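> What would the 3D arrangement of this be:
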Amino acid sequence: LDMLQKHFKSRKGLITGFTVSMFGLSTVLLAPIIETLISSLGLIAAFRTLSLAFLVLLVPASLFFFVPSEKECISYADGPQLKPLAALKDLRFWTVFISLFFSSAGYVMLVLPYTKVLAAQRGMGDLAIYAVMAYGIGNSAGRLIFPTLSDKLGRENTMILCAVAAVAACLLLSSARGALFFIAVIVIALGYGAAAGINPVLASDMLGQKYFGTNYGMVLAALPLSSVFFNRLSAAFGQTPTKPAFIIAAIGCAFPIISMLVLKRSVKRTKVENAA
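Now for the predicted structure:
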């Protein structure tokens, strides 16, 4: 991501979204291939085959990677270029961290563990597999669409839009049936994917490109932490989520709205101070 953002400074949202969407899409495409290999070749042979395939594909591809010179890509004088320790002391770092942490609330608490269960309870057991496919596609699509959109609307505005939609979808999912059920699942997945795609760009915008690799690595720690946190919350509700689960997930999805508003205010204040 660091290398690509340096190549495509004016289209960071698009290029980051495209790259991150491939992470999500790879699980959809590779899962059936891996299952087929394991069932036909056995576990060890399947992993050896995959290792060879990755070696043949990835090593030649890596030969085309290069970091452009500073003149070709970006002037480090543009905007803040915070070192990791300085980033940890900066409010902007924590607004992005909090945004990424809570953006997974609806997806991890509700969609991943309960989509099949809720579909079966509401008379859509035969369609549960399509709901699973829908959230996989929504996750990948959100990673591409919304970072690209953020190039036009602004990172913070796009994140707020996605968070508002996710809050509404979590509440809708508590009772939705039929088409509304699928819409709620897809919207939550889109919001999760959007956060995964926008936050890398937001981190480079707010903290700078020069130390992006380390700084975004620290921001990205929010994702496994949130997965553990919201998985445990989800497990507390057992096999079937009750009304409070949907409310808690909706509240979690609302936190990125607050963090983005704080970030916008911080950026505005910094611009005023720099202009003075």
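> contacts and neighbour counts: CA atoms only from here.
Noted.
> Quickly note the distance from the closest residue in space to residue 122 that isn't next to it in sequence to residue 126.
Sequence neighbours aside, residue 177 is the residue nearest to residue 122 in space, at 6.4 Å (criterion: C-alpha to C-alpha, 6 or more residues apart in numbering). According to C-alpha to C-alpha, to the nearest Å, residue 177 and residue 126 sit 13 Å apart.
> hmm, back to that, the residue nearest to residue 122: neighbour count?
By the criterion of other C-alpha atoms under 10 Å, residue 177 has 18 neighbours.
> again with residue 90
Neighbours of residue 90 under the rule other C-alpha under 10 Å: 14.
> quick one, helices of the stretch 1-150 of the chain?
Remark: helices assigned in the stretch 1-150 of the chain by DSSP state H, counting those that start in this stretch are 2-7, 12-41, 43-62, 70-73, 84-88, 91-103, 105-106, 112-121, 128-153.
> buried stuff in the fourth one?
Of the residues in helix 70-73, those buried by neighbour count under the rule 16 or more other C-alpha atoms under 10 Å are residue 73.
> Check stretch 217-234 too.
Buried residues in stretch 217-234, defined by neighbour count with 16+ other C-alpha under 10 Å: 219-220, 222-223, 226-227, 229-231, 233-234.
> One more: stretch 179-186?
Buried-residue list, stretch 179-186, by 16+ other C-alpha under 10 Å: 181-186.
> and for it, what are the contacting residues?
111, 115, 131, 134-135, 138-139, 169-170, 172-173, 176 (C-alpha atoms under 8 Å, 6 or more residues apart in numbering).
> What is the neighbour count of residue 123?
Neighbours around residue 123, by other C-alpha under 10 Å: 12.
> mind listing what it touches?
Residue 123 makes contact with no residue, according to C-alpha under 8 Å, 6+ apart.
> element containing the residue nearest to residue 251 when sequence neighbours are not counted, please.
Nearest non-adjacent residue to residue 251, counting by C-alpha to C-alpha, 6+ apart: residue 167, 7.1 Å away. Per DSSP states H and E, residue 167 falls inside helix 155-173.
> Show residues contacting that helix.
With contact meaning C-alpha under 8 Å, 6+ apart, helix 155-173 is reached by 103, 106, 110, 146-147, 149-150, 180-181, 183-185, 187-188, 190-191, 194-195, 198, 201-202, 246-247, 249-251, 253-254, 256-257, 260-261, 263-264.
> Here is a second sequence; please produce its structure as well for comparison:
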Amino acid sequence: MENKWMRAVLPALLIHCSIGTVYCWSLFKADIAYYIDRPLSEVEWAFSLAIFVLGMSAAFGGRFVEKNVKRSALLSTLFFTVGMVGTGFFIYQKSLIGIFICYGVIMGIGLGIGYLTPVKNLMLWFADRKGLATGIAVAGFGLAKVIASPLMEMLMGPTNADGTLQNPANVYNMFYILAAIYAVCMIIGFLLIRKPKGHVESAAAAKAFSYRKVLSNKVFIGIWIMFYINITCGLALISQEKSMLAAVGFTAIGLMSAVTAVFNAGGRLFFSAWADRLRDRNTIYKIIFGSALVSIGAMIVFDGINAGSVVLVVVLLCVINAGYGGGFSNLPTLLADRFGLNSISTVHGLALSAWAFAGLSGNQLSAKILAATGSYDYVMYAILALFTVAILISMFVVKPGLVTFGQKEAIAKEQHA
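Here you go, the predicted model:
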């Protein structure tokens, strides 16, 4: 049992494949709105709040994860599953505030702590293939939607001609059943997860770590902005996926949703494994942003979203989904290369705060532009401009080199003593 697959990879997949179901929100949000008789626009804020709390709990929970990976695994299990049960209960009670608290805040804390928990552990076990290891785990987060969607549709049951559930009560019963399933998966992950034998976190390195120095470092700021832009642009297009496909006359939308989900998960694994072979992992971000610029530029050159641009739209969505996933899986390893492995959970958590703010702005960006102009062309222009900023930052700000803030010296002193 003392091997990297049982102590690092399997628990990471069990945890990430559970919490990654947060991205199944679109499958049941309308059913929640219908059951509690509230506008969908109000109910939507539960998801935005969950992503915001995910990012902020990761930002503030990194130190806790660093100290004890088993406790953080257990804590994420408790918050995530209690949040799911509470969401089901408050749907039954038709309380929007209760849904915000349980799905948005309580579940959101479980998401943030759970997302961070396996990452450093994987890099410790896979010292030579850190990208591949974190890619496998984060791919689990992306694949969760593919795995959970059929199960959720089965639990919610058949629909009426107008799309509403034949048995509306299934929408809250589903949360109870899923909470039980994910509790089992995450508890097994908690029981299995363990750092490599003999590894001890350095107290001197933790003491030498400085939040102020990290947050004011231009390389960290550059990575934060790159990550924020990648998520914002990704969400701006992914949130419009269904309507974009409908606009060009593509009818197999369900199939395409599954295909883009596979690209999202595949990008997490492919780009992170590729980065292991590169001299500088930042090269992957240049590739991600460059491919996005080429595919968006092609859309603009060939007259944007219209009946003749089906292939271009499909390619664009696949490219954006792959880059969106790849941005996530390469973040912890890029940060480890720049800031070392000693406090990577803390630094990674701080960087994930970009996810919190992008979760609020991404969906809104395309929605606001479409509401003001009625045209996807202006969405493309805005995203093109943002990706241009991102690739410039990747090229000129995120330079190679290790920044330790005195941690390396503190560890050497500790070992000498």
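> residues in structure 2 aligned with the helix or strand following the helix holding residue 167 of structure 1?
Counting by DSSP H and E, the next helix or strand C-terminal to helix 155-173 of structure 1 is helix 178-207. Counting by TM-score structural alignment, helix 178-207 of structure 1 pairs with residues 310-339 of structure 2.
> average distance between that stretch and structure 1?
Compared with structure 1 after fitting, stretch 310-339 of structure 2 has a mean deviation of 1.3 Å; criterion: mean C-alpha distance after the TM-score superposition for structure 1.
> how near is the residue nearest to the spatial centre of structure 1 to residue 228 of structure 1?
With distances taken as C-alpha atoms, centre = their mean, the residue of structure 1 nearest its centroid is residue 196 (1.7 Å). Distance, residue 196 of structure 1 to residue 228 of structure 1, by C-alpha to C-alpha: 17 Å.
> repeat for residue 192 of structure 1
Taking C-alpha to C-alpha, one finds residue 192 of structure 1 at 16 Å from residue 228 of structure 1.
> What's residue 149 of structure 1 aligned with over in structure 2?
Counting by TM-score structural alignment, residue 149 of structure 1 lines up with residue 274 in structure 2.
> what does residue 120 of structure 1 give?
Using TM-score structural alignment, the equivalent of residue 120 of structure 1 in structure 2 is residue 246.
> Report the contact partners of that match.
Counted by C-alpha under 8 Å, 6+ apart, residue 246 of structure 2 has contacts residue 253.
> Help me confirm that residue 67 of structure 1 comes into contact with residue 3.
Yes - applying C-alpha atoms under 8 Å, one finds residue 67 of structure 1 in contact with residue 3, separated by 5.6 Å.
> mind checking how far the closest residue to residue 174 of structure 1 other than its chain neighbours is from residue 83 of structure 1?
Closest residue to residue 174 of structure 1 apart from its sequence neighbours, by C-alpha to C-alpha, 6+ apart: residue 246 at 6.0 Å. Remark: distance between residue 246 of structure 1 and residue 83 of structure 1 (C-alpha to C-alpha) = 39 Å.
> Show me which of the two is the more surrounded one.
residue 246 (24 against 15).
> Which residue in structure 2 occupies the aligned position of the more buried one?
Matched by TM-score structural alignment, residue 246 of structure 1 corresponds to residue 380 in structure 2.
> For its match, what is the enclosing helix or strand?
Counting by DSSP H and E, residue 380 of structure 2 is part of helix 376-396.
> follow-up on the earlier one: let me know which of the helices of the stretch 1-150 of structure 1 is tucked in deepest.
Of all the helices of the stretch 1-150 of structure 1, helix 105-106 carries the top mean neighbour count, a mean of 32, counting by mean count of other C-alpha atoms under 10 Å.
> what's the average distance of it to structure 2?
Helix 105-106 of structure 1 sits 3.5 Å off on average (mean C-alpha distance after the TM-score superposition for structure 1).
> got a list of contacts for that helix?
Contacts of helix 105-106 of structure 1 (C-alpha under 8 Å, 6+ apart): 166, 170, 188, 226, 230, 246, 249-250, 252-253.
> Buried among those? Make that a PyMOL selection.
Of the contacts of helix 105-106 of structure 1, the buried ones can be selected in PyMOL as follows, counting by 16+ other C-alpha under 10 Å:
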select buried, resi 166+170+188+226+230+246+249+250+252+253
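> so can I have a markdown table of the contacts of helix 105-106 of structure 1 showing distance to residue 53 of structure 1?
A markdown table is the format used below for the contacts of helix 105-106 of structure 1 (distance: C-alpha to C-alpha, whole Å):
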| residue | distance to residue 53 of structure 1 |
| --- | --- |
| 166 | 38 |
| 170 | 40 |
| 188 | 34 |
| 226 | 33 |
| 230 | 35 |
| 246 | 42 |
| 249 | 40 |
| 250 | 42 |
| 252 | 40 |
| 253 | 39 |
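> Counting by contacts, list what the host helix or strand of residue 28 of structure 2 packs against.
Using DSSP H and E, residue 28 of structure 2 sits within helix 25-36. Packing partners of helix 25-36 of structure 2 (3 or more C-alpha pairs under 8 Å, 6 or more residues apart in numbering; DSSP states H and E): helix 40-43, helix 69-92, helix 170-192.
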